[in-house]
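Asks: Okay, sequence plus prediction incoming.
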Amino acid sequence: MAGDGTVGKACDVLDQVAAFERPVRFGELQASSPFPKATLYRFLQTLTNQGMLSYEPEHQTYALGMRLVRLAHTAWTQSSLAPIARPHIDRLSEALGETVHLAQLDSSQVLYVDKRNARQPVEMYSQAGKVGPAYCTGVGKAMLAFLPEDTLTRTLSQQSYHRFTDTTLCSEHTLRAELAAIRDRGYAFDREEHEPGIICIAAPILSDQARVLGALSITGPTNRTSYDKLTGWAPQVLDTAARIGAEAQAWRFPETHLRKRQAS
């Protein structure tokens, strides 16, 4: 990001390498890089020396390094909801037989941190570790609806509002109306807004101070799932989200949680 100096630029290079989703040659990076050739090469060398990238000399390609794998694993266990939520989403997926997603906000986007497949899996975009749009996914809208107004305004200004399907909400005005409805009922729907034939119901995972920690969803294909069926699952989705939120609250803010228990 602008203003973040050398560290920010190095992170941009890592993002660029990651975006290829395969080993990539210097020429390919240079073709889409905002940095001069010498600057890009210097960043690649430094990141390779630090283990953030790996270099394969035979094919002259760069890939994400094992140090990032170690950091990612630590981040998954320390910062994501996944370890806490896993038994809860396992039970929910088993009970309902459909796909369960667990997500958190990553800046203005949705980061899927875990997923449980349906008994009859269907190919879809979302996978653990993937980033998706917030404005047209069930988990994204569920989280957006409960953000503080200043955070929401900033986050909405960063949405692309690209039209993926005929039902995608493509403006801040229409999205805000949808978010108000989500706040009223407590859960969100994805009405084939990101992928044709895929619908979901999603609930926010909140702290006891109503801070957004994440969201979970039940997702299914339209050929075997209906909105009436999704609505019927709302109590289970909301209850699971509340249970995850309570455990996450105790884990993330243990001293505050302990003081409240002692006071009661």
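Replies: The structure has been received and is ready for your questions. Residues are numbered from 1 along each chain as shown.

Asks: Please count neighbours and contacts with C-alpha atoms only from this point.
Replies: Will do.

Asks: In a strand, D190, correct?
Replies: Yes: D190: assigned to a strand according to DSSP: H, G, I helix; E, B strand; the rest coil.

Asks: residues contacting the closest residue to it other than its chain neighbours?
Replies: If the residues on either side of it in the chain are set aside, D190 comes closest to G138, at 4.6 Å by CA to CA, 6 or more residues apart in numbering. Contacts for G138 (CA atoms under 8 Å, 6 or more residues apart in numbering) come out as A188, F189, D190, C200, I201, A202, S217.

Asks: Quick check: G138 vs A72, distance?
Replies: 25 Å (CA to CA, to the nearest Å).

Asks: What of G232?
Replies: Taken as CA to CA, the span from G232 to A72 is 36 Å.

Asks: mind listing the strands for the stretch 51-200 of the chain?
Replies: 53-56, 61-64, 99-106, 109-116, 131-133, 188-191, 198-206 (DSSP state E, counting those that start in this stretch).

Asks: tell me the angle of the fourth one relative to strand 99-106?
Replies: Right, the one you point to is strand 109-116. Counting by axes from the mean of the first three to the mean of the last three CA atoms, to 10 degrees, strand 109-116 lies at 150 degrees to strand 99-106.

Asks: Strand 109-116 packs against which elements?
Replies: Using 3 or more CA pairs under 8 Å, 6 or more residues apart in numbering; DSSP states H and E as the contact test, the elements touching strand 109-116 are helix 82-96, strand 99-106, strand 131-133, helix 138-144.

Asks: Kindly report the same for the fifth one.
Replies: Under the contact definition 3+ CA pairs under 8 Å, 6+ apart, strand 131-133 sits against strand 109-116.

Asks: when you compare where the strand it packs on runs with where helix 82-96 runs, what's the angle?
Replies: Using the same axes, to 10 degrees: strand 109-116 against helix 82-96 is 60 degrees.

Asks: Tell me which residues touch the residue nearest the centre of the chain, please.
Replies: The residue lying closest to the centre of the chain (CA atoms, centre = their mean) is L111, at 1.5 Å. Each residue near L111 by CA under 8 Å, 6+ apart is listed here: A103, Q104, L105, A128, G129, K130, V131, G132.

Asks: what about it, distance to G245?
Replies: Taking CA to CA, one finds L111 at 17 Å from G245.

Asks: With F26 instead?
Replies: Relative to G245, and taking CA to CA, F26 is found at 44 Å.

Asks: picking up where we left off before, from the strands of the stretch 51-200 of the chain, which stretch is densest packed?
Replies: With neighbours taken as mean count of other CA atoms under 10 Å, the strands of the stretch 51-200 of the chain reach their highest mean count in strand 198-206, at a mean of 28.

Asks: take the one below as the second:
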Amino acid sequence: MGRLVPAVTRALDILELFLEGDGTLSAPDVIKKLQLPRTTVHELLTTLAARSYLAAVPGRPGRFRLGVRSYQLGSRYAEQLDLAAEGGHVAREIAETCDETVHVAILEETDVIYIAKVDSTHAVRMVSAAGRRLPAHCTSVGKMLLASLPAGELENRIAGHEFTAMTPASITDPEVLRAELAGIRERGVAVEHRESNPDVSCVAAPVRDSAGRVVAALSISVPMIRWSDAREVELAQLAVKGAGALSARLGHRGQ
């Protein structure tokens, strides 16, 4: 790897400061945060503004915000994102950590579609495939995605819907499902015990895009022979970590 260019590094450090707070900064703010010489900061701010990476804040003399060029670069990056590819990358990392099957799924009406899957290396593991469609109410990813819908949209999708069972543990009562989804919203994770497969339990967490919208869910599936209360807690934390990593790859900056 070649030598890092100090001036470029400082310019990028300045741009990254705008990811914090209200997104506006003055020269004194930058000087204080980065401990750089006053002259250097003013020259860098002037250059970034001249190239439209920064812009003056109307009505607030001396303050800057990100400019149109920064937006154009971010938009081009977003255009190149592939949820399935990004999901597959993160799923592999999580599967390597826990050695269980990891899925990433999206919601379509009242079903989920698995768009990425990485298998466990164990001989006993969940049998599934990317591209498979399952009823959302029977899966942890599906319940996570349903719970993330606005109340009105959720009702439009489930009102009058016939909830078929995949196993004896599947939820088929709309009121029970509503209560389950309310609990998921409070916890931030969804759990499914033998609801889509009598031999498997799963945990799932939400994946958000750059605007904070839930666009997918990441789950970890475990055969019941390796499931326990302690394992559930451990894997729930890992699912949240994986979903957060995938969200970050999609441009989400929240917690």
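Replies: Noted; the coordinates are in hand. These figures come from a predicted structure and were not determined experimentally.

Asks: where does the TM-score land?
Replies: The TM-score (TM-score structural alignment, normalised by the length of the second structure) is 0.63; 175 aligned residues with a CA RMSD of 2.2 Å.

Asks: on that earlier part again, which residue in the second structure lines up with the residue nearest to D190 of the first structure?
Replies: Counting by TM-score structural alignment, G138 of the first structure lines up with S140 in the second structure.

Asks: Over to P87 of the first structure?
Replies: So, by TM-score structural alignment, P87 of the first structure is matched to H89.

Asks: residues near S80 of the first structure, how many?
Replies: 21 (other CA atoms under 10 Å).

Asks: and the closest residue to it other than its chain neighbours, what is it in contact with?
Replies: Nearest residue to S80 of the first structure, sequence neighbours excluded (CA to CA, 6+ apart): V113, at 6.8 Å. Contacts of V113 of the first structure were listed using CA under 8 Å, 6+ apart, and they are W76, S80, L81, A82, H101, L102, A103, Q104, A128, G129, K130.

Asks: again, only using 6 Å
Replies: Going by CA atoms under 6 Å, 6 or more residues apart in numbering, V113 of the first structure touches L102, A103, A128, G129.

Asks: still on that earlier bit, so which of the helices and strands packed on strand 109-116 of the first structure gets nearest Y62 of the first structure?
Replies: strand 131-133 (21.7 Å; CA to CA).

Asks: how big's the offset between that closest one and the second structure?
Replies: With mean CA distance after the TM-score superposition for the first structure, strand 131-133 of the first structure departs from the second structure by a mean of 0.5 Å once superposed.

Asks: Not counting its own residues, what contacts that strand?
Replies: Residues outside strand 131-133 of the first structure that contact it (CA under 6 Å, 6+ apart): Q109, V110, L111.

Asks: The second one -> the second structure?
Replies: In the second structure, the residue paired with V110 of the first structure according to TM-score structural alignment is V112.

Asks: Touching, its match and A136? I think so.
Replies: Yes: here V112 of the second structure reaches A136: they are 5.3 Å apart, a contact under CA atoms under 6 Å.

Asks: what's the overlap in contacts for those two?
Replies: G142.

Asks: So for F26 and G245 of the first structure, which sits in the more crowded spot?
Replies: G245 (26 against 15).

Asks: can you pull the contacts of the more buried one?
Replies: G245 of the first structure is in contact with I205, L206, S207, counting by CA under 6 Å, 6+ apart.

Asks: With G88 of the second structure instead?
Replies: By CA under 6 Å, 6+ apart, G88 of the second structure lies in contact with A116.

Asks: about what we covered before: what about the match of V110 of the first structure, distance to G183 of the second structure?
Replies: In terms of CA to CA, V112 of the second structure sits 20 Å off from G183 of the second structure.

Asks: Make sure L181 of the second structure is actually in contact with S148.
Replies: No: using CA under 6 Å, L181 of the second structure makes no contact with S148, being 8.5 Å away.

Asks: if I look at the aligned residue in the second structure for G245 of the first structure, how far off is E186 of the second structure?
Replies: Under the alignment (TM-score structural alignment), G245 of the first structure pairs with S247 in the second structure. Applying CA to CA, the value for S247 of the second structure to E186 of the second structure is 19 Å.

Asks: Kindly provide the distance from A217 of the second structure to L45 of the second structure.
Replies: To L45 of the second structure, A217 of the second structure is 40 Å away according to CA to CA.

Asks: When the two are compared, which one has more neighbours?
Replies: Neighbours were counted for A217 of the second structure and for L45 using other CA under 10 Å; A217 has more, 34 against 22.

Asks: Tell me who's in contact with that one.
Replies: Counting by CA under 6 Å, 6+ apart, A217 of the second structure has contacts V104, A105, V141, A205, P206, V207.

Asks: could you dump those residues to CSV with distance to T97 of the second structure?
Replies: Output for the contacts of A217 of the second structure, formatted as CSV (distance: CA to CA, whole Å):
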residue, distance to T97 of the second structure
V104, 16
A105, 20
V141, 20
A205, 16
P206, 19
V207, 19
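
Asks: that older thread, of all the contacts of V113 of the first structure, which comes closest to A38 of the first structure?
Replies: G129 (31.6 Å).

Asks: With adjacent residues omitted, what lies nearest to the aligned partner of that closest one in the second structure?
Replies: Alignment note (TM-score structural alignment): G129 of the first structure maps to G131 of the second structure. Distances taken as CA to CA, 6+ apart place Y114 nearest to G131 of the second structure, at 5.2 Å, with adjacent residues excluded.

Asks: For that neighbour, give me its contacts.
Replies: V104, A105, A130, G131, R132.

Asks: 8 Å instead, please
Replies: H103, V104, A105, I106, A129, A130, G131, R132, R133.

Asks: how close does it sit to T139 of the second structure?
Replies: For Y114 of the second structure relative to T139 of the second structure (CA to CA), the value is 11 Å.
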